[in-house]
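Colleague: Pasting the sequence and the predicted model now:
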Amino acid sequence: MRILHTSDWHVGRTFHGRDLLVEQESVLSGLADLVSTEKVDVVVISGDLYDRAVPSADAVALCARVLMWIRAAGARIVITPGNHDSAARIGVFGEFAAAGGLYLRTQISLLDKPVELEDEHGPVAVYGIPFLEPEPARHALGVADKGHAPVLGEAMRRIRADLASREARSVVLAHAFVTGGAPSESERTIAVGGVQDVSMQVFAGVDYVALGHLHGPQTLAENLRYSGSPLAYSFSEARHRKSVWLVELDEGGLVGVERRDLPVPRQLAVVSGTLADVLEDPAHKPLEDHFLSVVLTDQVRPMDALRQLQKRFEHAVHVEWRPEQGPQHDMTYAERVRGRTDEEVACCFVSDTRGSEPTVAEMALLREAFASVAREQEQ
């Protein structure tokens, strides 16, 4: 059996205010081509199908199109919800969808009831663990201890118990932060009480674990992997090699996992320098079609910098002002203000936050304010 492991589609997500539906359709529609060319039997989506619990009509329509294309290409589909999804909304009509080859595993009470599939070697049990919000999940599962590890441990205990009653190979879908995984800036934290990670050992005893939540593809063990998101959703992912995992099971279990790269509809880049340098440097020409984040080093904050940058870089979406600092940059606040008057401190505050010295009129207003405070203190 050949399984395509994907996750974290986040359909409907924006990138610094830019709509990504066109880019998402461009990448996700290619999954159907992979199904055809690689003779994939099952596509799994390990959580965060959508970017929000109540997705837009356009996001739902895009998901429906992509799932229909995958199904038409010949693969069955198994989906579990992630922390961005609404399990109830994704799972609605699940029993009817299964008749068409779309299996929705959204209920905690059914996490140990697998999707039962067959190939020439016999049965394969595919278990879907929906994202387990620790507090409600521990009540549903009868777990006394708080946190992600106890509820996922109980979920896997139930799965192993069911698996022991079968003669089947096994695949588990889970949306979680597993110790050893490398996060990026675009995942929403799932920490509760400061503890969000679970041990790899929690998932022992199954042939393959298809993880979701972290957006970078990574291998924690040969049979324990994150596929990552199909697109980059933060500039911290600019160096990610977006891909999916092609998993193969034979009669004895996992026989191999291969990587399949996904297309990049628009690359990401980060540049720094003064506004004038960034706008004029011919070396930046290859970046004119990139999503661009710019770190400006001008000593004075440029006015309307993003609009100016977009005249050359249409897809510039983020600007950060980080002026080159003087020798006081590494000093503590107490060291910087020691021996200064209130007026001098206020003057420096205006300079640091605005990037230019206060005007004569502004200094007069500051002196008037300090004088007023002094009079009140004397009364």
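Modeller: Happy to help now that I have it.
Colleague: going forward, measure contacts between C-alpha atoms and count neighbours the same way
Modeller: OK.
Colleague: Tell me if I am right that residue 154 is in a helix.
Modeller: Yes. With DSSP: H, G, I helix; E, B strand; the rest coil as the criterion, residue 154 is located in a helix.
Colleague: Pretty sure it sits against residue 141.
Modeller: Yes. Assessed by C-alpha atoms under 8 Å, residue 154 is found in contact with residue 141 at 7.2 Å.
Colleague: Now for the closest residue to residue 321 other than its chain neighbours, how many residues are close by?
Modeller: Spatial nearest neighbour of residue 321, excluding adjacent residues (C-alpha to C-alpha, 6 or more residues apart in numbering): residue 296 at 4.8 Å. Number of residues near residue 296 (other C-alpha atoms under 10 Å) recorded here: 24.
Colleague: and the gap between residue 61 and residue 68?
Modeller: Counting by C-alpha to C-alpha, to the nearest Å, the gap from residue 61 to residue 68 is 11 Å.
Colleague: so which strand or helix has residue 62?
Modeller: Per DSSP states H and E, residue 62 falls inside helix 57-72.
Colleague: between whatever helix or strand comes next after that helix and helix 57-72, how big is the angle?
Modeller: On the C-terminal side of helix 57-72, the nearest following helix or strand under DSSP H and E is strand 76-80. Inter-element angle recorded for strand 76-80 and helix 57-72: 140 degrees (by axes from the mean of the first three to the mean of the last three C-alpha atoms, to 10 degrees).
Colleague: Please name every helix or strand in contact with strand 76-80.
Modeller: strand 42-46, helix 57-72, strand 102-104, strand 122-129 (3 or more C-alpha pairs under 8 Å, 6 or more residues apart in numbering; DSSP states H and E).
Colleague: immediately after that strand, which helix or strand?
Modeller: Per DSSP H and E, the first helix or strand lying C-terminal to strand 76-80 is helix 87-91.
Colleague: which parts of that next one are buried?
Modeller: By neighbour count on 16 or more other C-alpha atoms under 10 Å, the buried set for helix 87-91 is 87, 90-91.
Colleague: out of those, who's nearest residue 374?
Modeller: residue 87 (60.3 Å; C-alpha to C-alpha).
Colleague: Quick one: the helices in this protein, in order.
Modeller: Listed in chain order, the helices of the chain (DSSP state H) span 21-28, 30-37, 57-72, 87-91, 94-98, 134-141, 148-164, 275-280, 305-312, 333-337, 342-354, 360-378.
Colleague: okay, now the one to match up with it:
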Amino acid sequence: MAPSPLFVSTSGEKPALLSISFASDPAGSLGTQLMNHDKGSPGEMFTPGYASVGRLLEGETVARKCGVKVGDVLVAVNGEGFRRFKPEHKDEDLDDLTSHMDGMGLKDLDEKARVIAGKKDGEHYTALLGKIKAVKKAADPENPLLLSLERYDWDSRVNSWPRFLVAREGDVPAAMQMIQQHETWRQSHFPVDLTNKGLQDVLKAKAVAEIDVEHEGLPPTVYVSFSKLQALESDHSPQDVVNAFVIFTEELLSRAANPRQPKTSQFIDLTGVSISSGLRVDILKKVYAAFEPNYPETLHKMVMFPVSRVVKLTASGLLSFVNENTKKKFVITDDLDVVCSELGWDKKEVEACGGVTDFMHKHEKHGSTMIFD
């Protein structure tokens, strides 16, 4: 199949469905650590259930066998709903990820859309756990434990709302305005036309790319080469760089192990670039204007390298448009040890490659499916 000339957002609002049956293993362990979403916190208001998967335990557990992932929301037990609010979509309009379930599918169950509300904080979660324990204890082969879950994308309100709330320091009205503005931006920005000449030039030059490196638990990195952007200066606009940046950010965030806490780092390669004459602040402002309001709390670190200690003072002044919380995540340095520590790179490999730029060339992954000749 030919690649699409349009890049759509990697996240949507519709969930996917997943069912877990204990029919073949009544005494089996689910093998998850659940998160309690019944604490009365404003961050819970868009979570449809009172519990979600916070961690998968090691071993041959039912959860691992059934394909459960971190972030999946538990919404029903044996066909009885334990929801905060009614589902927004009909089951027939959603993908069902359940491969098999002893002849019973999630869509065959009654009452799973039931809403329970009005109890004190914590009592809904307790009722959910109580139902699970009661079914397990009964050990009825005709009525095995059956859990219904929903899986939401990283930028759905279910998963993104807590990040917007943090970005607005817990101010619910301000966070609501921010997320609504983001949703408007998302509708107007996507899909991105990959055939745009300026964007194609940026992608072909690998001026913006993904760094495909094992990170030892640290998030993946979006790479930006300012020297390559300088070489393309007459053939692209700052918006082309923004679009490339958004594309790679979307791709990396969509792969996050935890959709509630997706993270990326950004590496700004300033090799051969003069801060005073070559640092395109207009590009940084454009990227920041797209990233800050639309991907809040997803930046792990932004590393700018190499920047001498003297020039670092100038760079800090040029970045005065960045808010204080984001500035704390900026690392402006000429120290390779600092770069490798912040991004999880192997310094010996970087040096063996001949430096950061050649290390980037070795590991850059620019997405050949997005190149249109």
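Modeller: Nice, I can see it. Every value quoted in this text rests on a predicted model; they were computed, and no experiment measured them.
Colleague: What does the TM-score come to for these two?
Modeller: The TM-score (TM-score structural alignment, normalised by the length of the second structure) is 0.30; 146 aligned residues with a C-alpha RMSD of 4.6 Å.
Colleague: would you list the helices of the first structure in a markdown table and tack on distance to residue 245 of the first structure?
Modeller: Shown next, in a markdown table, are these (distance: least, C-alpha to C-alpha, whole Å):
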| stretch | distance to residue 245 of the first structure |
| --- | --- |
| helix 21-28 | 14 |
| helix 30-37 | 11 |
| helix 57-72 | 16 |
| helix 87-91 | 24 |
| helix 94-98 | 24 |
| helix 134-141 | 28 |
| helix 148-164 | 22 |
| helix 275-280 | 38 |
| helix 305-312 | 37 |
| helix 333-337 | 50 |
| helix 342-354 | 48 |
| helix 360-378 | 61 |
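Colleague: Ok, which of these comes nearest residue 292 of the first structure?
Modeller: Comparing the helices of the first structure under C-alpha to C-alpha, the one sitting nearest is helix 305-312, at 9.6 Å.
Colleague: list the buried ones in that closest one?
Modeller: For helix 305-312 of the first structure, by 16+ other C-alpha under 10 Å, it's 305-306, 308-309, 312.
Colleague: in the second structure, which spans are strands?
Modeller: 6-7, 16-21, 32-36, 51-56, 73-77, 80-81, 146-151, 192-193, 208-211, 221-225, 264-269, 299-305, 330-332, 364-365 (DSSP state E).
Colleague: need those in TSV with distance to residue 341 of the second structure, can you?
Modeller: As requested, the strands of the second structure are exported to TSV (distance: least, C-alpha to C-alpha, whole Å):
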stretch	distance to residue 341 of the second structure
strand 6-7	33
strand 16-21	37
strand 32-36	30
strand 51-56	26
strand 73-77	35
strand 80-81	46
strand 146-151	34
strand 192-193	34
strand 208-211	15
strand 221-225	13
strand 264-269	12
strand 299-305	11
strand 330-332	11
strand 364-365	19
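Colleague: Can you tell me which of these is nearest to residue 244 of the second structure?
Modeller: Checked against C-alpha to C-alpha, the stretch from the strands of the second structure lying closest is strand 208-211, at 6.4 Å.
Colleague: Need the buried residues of helix 305-312 of the first structure in CSV (columns: distance to residue 350 of the first structure).
Modeller: Shown next, in CSV, are those (distance: C-alpha to C-alpha, whole Å):
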residue, distance to residue 350 of the first structure
305, 20
306, 23
308, 25
309, 26
312, 31
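Colleague: since we're on residue 310 of the second structure, how many residues are nearby?
Modeller: Residues lying near residue 310 of the second structure (other C-alpha under 10 Å) number 8.
Colleague: What of residue 134 of the second structure?
Modeller: Neighbour count of residue 134 of the second structure, defined by other C-alpha under 10 Å: 11.
Colleague: what's the distance between it and residue 157 of the second structure?
Modeller: From residue 134 of the second structure to residue 157 of the second structure the distance is 32 Å (C-alpha to C-alpha).
Colleague: hey, where'd the helices end up in the stretch 151-300 of the second structure?
Modeller: 157-167, 172-189, 197-204, 226-231, 238-254, 275-278, 281-294 (DSSP state H, counting those that start in this stretch).
Colleague: Could you dump those helices into TSV and include distance to residue 269 of the second structure?
Modeller: TSV is the format used below for the helices of the stretch 151-300 of the second structure (distance: least, C-alpha to C-alpha, whole Å):
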stretch	distance to residue 269 of the second structure
helix 157-167	27
helix 172-189	27
helix 197-204	15
helix 226-231	6
helix 238-254	14
helix 275-278	12
helix 281-294	13
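Colleague: any chance of those helices in TSV, with mean neighbour count and distance to residue 312 of the second structure too?
Modeller: Listed next are the helices of the stretch 151-300 of the second structure as TSV, based on neighbours: other C-alpha atoms under 10 Å; distance: least, C-alpha to C-alpha, whole Å:
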stretch	mean neighbour count	distance to residue 312 of the second structure
helix 157-167	22	27
helix 172-189	15	32
helix 197-204	20	27
helix 226-231	18	16
helix 238-254	21	23
helix 275-278	12	9
helix 281-294	16	14
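Colleague: Quick one, which of those helices gets closest to residue 326 of the second structure.
Modeller: Closest among these, using C-alpha to C-alpha: helix 281-294, at 8.4 Å.
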